[in-house]
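Novice: Here is a sequence together with a model predicted from it:
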Amino acid sequence: MKKLVSTLLSLIVAASFGTGAVLAAGDSEHSKAPEEQKWSFSGPFGLYDKGQLQRGLKVYVEVCAACHGLDRIAFRNFTELGYSEDQVKTLASEYDVTDGPNEEGEMFERPAILADYFPNPFPNVEAAAYANNGAAPPDLSLIAKARAATRGFPQFVFDIFTMYTEGGPDYLYSLLTGYEEAPHDVEITEGTYYNPYFLSGLSLAMAPPLSDEIVTYDDGAPETVDQYAKDVSAFLMWAAEPKLEQRKSLGFKVLVFILVFCCLLYLSKKSVWSRVDH
């Protein structure tokens, strides 16, 4: 029996180290694992930093929206970032959306309203690919969750209780700040850019999108690539998990209820069986 338990433990430990190695190594010896960052929304009691989310939206609108859509987010959702309804209406009015048909049976353009979803910069995937050397930029609505790494044993056990959410934003931050010159022993396709954090290889068609002072902040935050990357990564986490705070709050209440309920069940059982004559 002891030998069996020892063997199982060895297999579990080996599997856990193996998983970590895969996540760190990626597709090549040059690939890098995302750099872990501190996020205000991490942990079971983490909350979004509304100021950071507003800055992230600004970076998305002024930089990312030129190529990437945000199809699952409506303009009305931006009121959750601390903006007033009038401010969001003003933002929406800067975009045109296709509506119709009108009385003549034709589609027409009109300014967006709160109920409209954020418009995609391209009419379809084919047009997006044609405008970007054959690589259609992905929609960013769920990118923070889509790029979240599943951690191996024993981390995933604790992730259930700590509500681990940092993996996706860590990847986005690392990707946005990870562009560098390709090593001499690495060949990349012409027209692509070397980035060791890219999950699908070592190079991608997207040029480095951020540079210092490319976006002006109104709150005095540093206008650097590092700050831009953190802010837009946090914003995209919110886009993927807009109800994260409510989910964590409900989960904590449920755990407290289960704990109290278990205690009551134990006390009831003890009280009932104490009257049984042994």
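Specialist: Noted; the coordinates are in hand.
Novice: CA atoms for contacts and neighbours, from now on please.
Specialist: Fine.
Novice: Not including adjacent chain positions, what is the nearest residue to the residue nearest the centre of the chain?
Specialist: Centroid-nearest residue in the chain: residue 144, 1.9 Å away (criterion: CA atoms, centre = their mean). Spatial nearest neighbour of residue 144, excluding adjacent residues (CA to CA, 6 or more residues apart in numbering): residue 168 at 4.4 Å.
Novice: just to revisit the earlier point, mind listing what's buried in the helix or strand where the residue nearest to the centre of the chain lies?
Specialist: Taking DSSP states H and E as the definition, residue 144 sits inside helix 143-146. Across helix 143-146, burial judged by 16 or more other CA atoms under 10 Å covers 143-145.
Novice: now the next helix or strand after it, how far from the centre of its chain.
Specialist: Per DSSP H and E, the first helix or strand lying C-terminal to helix 143-146 is helix 155-162. In terms of CA atoms, centre = their mean, to the nearest Å, the centre of helix 155-162 is set 18 Å apart from its chain centre.
Novice: same check, this time on stretch 110-121
Specialist: Distance of stretch 110-121 from the chain centroid (CA atoms, centre = their mean) equals 22 Å.
Novice: Span of it from start to end?
Specialist: Terminal residues of stretch 110-121 lie 15 Å apart, using CA to CA, to the nearest Å.
Novice: also this one, for the comparison:
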Amino acid sequence: MVLLGALLLGPDIAQSAHAQPVKAPVQDWSFKGALGHFDLPSVQRGYAVFAGVCASCHSLSEVRFSDLTDMGLTLEEVGAVAATWQVADGLDAEGRLKHRNARPDDALSSSYSGPEAARAANGGVVPPDLSRIVQVYPGGADRLFALLTGYKPNAVRVPGKGFANSFAIGHYTAMPPPLREGAVKYADNTPATVTQEARDVTTFLAWVSAPHQDTRRRVGIGAGLYLCFLAVLFVILNRRLWSHVRK
């Protein structure tokens, strides 16, 4: 997902004040609304898309592998996932960057050795961290999903503009289509269409932006029910205590 965050937050190629992005259609996200919750199978599939497509350029510096237990993975599964990643581990005797297998307490850091390496590999732009992209990106999850699925079929780069996408500012973006059918193989055998991949990775990034949302909502609902119970109990006791006065 080359330069996703940079191109979402920064100006698109050939930005025009008269070419505002098309309003993204409202999607039916399970995590929206007061009683919403994250679809954990979708979150897990979205992680697969992030790891297989986005992580070559982007990091999730505010997420540690151990946090993935909150999306339904066991500690053993988290350890196995972490072991597939390489993280920086200081410099060797010749001043070159060393790497080691990640551990559960490591963050999902950038694959680049530093900002300069990232800038050199991406046309002068440092791909930003995606830990809060759904919260800070105008239009949120709806527009992110629309952008990922909004490319023309067989999209080609237009010189001086980029790739046509109605949901990008200026209707062009420097980011080539990041997703393709079958880009990842889902463990649950869900067909990996572009639409499915976009929905899952958007759900995953929304979960990353608010990993404790479900817990807060459960606590809030429980507290609300408890307060309702206390209110009813208070009314009953109040009537009994003052019933003789009313008589």
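Specialist: Thanks, I have it. Computed from a predicted structure; not experimentally measured.
Novice: Would you mind measuring from the residue nearest to the centre of structure 1 to residue 172 of structure 1?
Specialist: Computed as CA to CA, the residue 144 of structure 1 to residue 172 of structure 1 distance reads 7 Å.
Novice: Likewise for residue 114 of structure 1?
Specialist: When distance is defined by CA to CA, residue 114 of structure 1 is 28 Å away from residue 172 of structure 1.
Novice: Residue 71 of structure 1 now?
Specialist: Distance, residue 71 of structure 1 to residue 172 of structure 1, using CA to CA: 18 Å.
Novice: Between these two, which has more neighbouring residues?
Specialist: Comparing residue 71 of structure 1 with residue 172 by other CA atoms under 10 Å, the one with more neighbours is residue 172, at 26 against 14.
Novice: In a strand, that one, correct?
Specialist: No - using DSSP: H, G, I helix; E, B strand; the rest coil, the assignment for residue 172 of structure 1 is helix, not a strand.
Novice: Just tell me what it corresponds to in structure 2.
Specialist: Using TM-score structural alignment, the partner of residue 172 of structure 1 in structure 2 is residue 144.
Novice: go on, residue 53 of structure 1?
Specialist: Match for residue 53 of structure 1 (TM-score structural alignment): residue 43.
Novice: My read is that that match contacts residue 207, right?
Specialist: Yes - under the criterion of CA atoms under 8 Å, residue 43 of structure 2 makes contact with residue 207 at 7.1 Å.
Novice: quick revisit: anything in contact with each of residue 144 and residue 172 of structure 1?
Specialist: Common contact partners of residue 144 of structure 1 and residue 172 (CA atoms under 8 Å, 6 or more residues apart in numbering): residue 233.
Novice: number of nearby residues for residue 224 of structure 1?
Specialist: Applying other CA under 10 Å, we find 15 residues neighbouring residue 224 of structure 1.
Novice: Also residue 88 of structure 1?
Specialist: 17.
Novice: Equivalent analysis for the one 3 residues further on, please.
Specialist: Neighbourhood size, residue 91 of structure 1 [other CA under 10 Å]: 16.
Novice: residue in structure 2 matching it?
Specialist: Looks like residue 91 of structure 1 aligns to residue 81 there (TM-score structural alignment).
Novice: Could I get the contacting residues of its match?
Specialist: By CA under 8 Å, 6+ apart, the contact list for residue 81 of structure 2 reads residue 65.
Novice: The one 3 residues further on too?
Specialist: Contact criterion CA under 8 Å, 6+ apart gives 101-102 as the residues in contact with residue 84 of structure 2.
Novice: Which helix or which strand is home to it?
Specialist: Assessed by DSSP H and E, residue 84 of structure 2 sits outside every helix and strand.
Novice: Check residue 267 of structure 1 too.
Specialist: Taking DSSP H and E as the definition, one finds residue 267 of structure 1 inside helix 244-273.
Novice: Show me which positions of that helix end up buried.
Specialist: Within helix 244-273 of structure 1, the residues that qualify as buried are 244-245, 248, counting by 16+ other CA under 10 Å.
Novice: now it, how far from the chain's geometric center?
Specialist: From the chain centre to the centre of helix 244-273 of structure 1 is a distance of 31 Å (CA atoms, centre = their mean).
Novice: which residues in the stretch 1-150 of structure 1 form strands?
Specialist: In the stretch 1-150 of structure 1, the segments counted as strands under DSSP state E, counting those that start in this stretch are 96-99, 108-111.
Novice: what packs against the last one?
Specialist: Packed against strand 108-111 of structure 1, as judged by 3 or more CA pairs under 8 Å, 6 or more residues apart in numbering; DSSP states H and E, are the following elements: strand 96-99.
Novice: what's the most buried one of the strands of the stretch 1-150 of structure 1?
Specialist: strand 96-99 (a mean of 14; mean count of other CA atoms under 10 Å).
Novice: picking up where we left off before, adding distance to residue 4 of structure 1 as columns, could you present the strands of the stretch 1-150 of structure 1 in a markdown table?
Specialist: Formatted as a markdown table, the strands of the stretch 1-150 of structure 1 follow (distance: least, CA to CA, whole Å):
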| stretch | distance to residue 4 of structure 1 |
| --- | --- |
| strand 96-99 | 65 |
| strand 108-111 | 68 |
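Novice: Just the helices from structure 2, written as ranges.
Specialist: For structure 2, the helices defined by DSSP state H cover 4-9, 40-49, 75-82, 115-121, 133-136, 140-148, 194-209, 213-246.
Novice: Kindly name the residues of structure 1 that line up with the shortest one.
Specialist: When helix 133-136 of structure 2 is aligned against structure 1 using TM-score structural alignment, it corresponds to residues 143-146.
Novice: sorry, back to before: make a markdown table from the helices of structure 2 and add distance to residue 89 of structure 2 to it.
Specialist: Output for these, formatted as a markdown table (distance: least, CA to CA, whole Å):
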| stretch | distance to residue 89 of structure 2 |
| --- | --- |
| helix 4-9 | 26 |
| helix 40-49 | 24 |
| helix 75-82 | 15 |
| helix 115-121 | 16 |
| helix 133-136 | 27 |
| helix 140-148 | 33 |
| helix 194-209 | 25 |
| helix 213-246 | 33 |
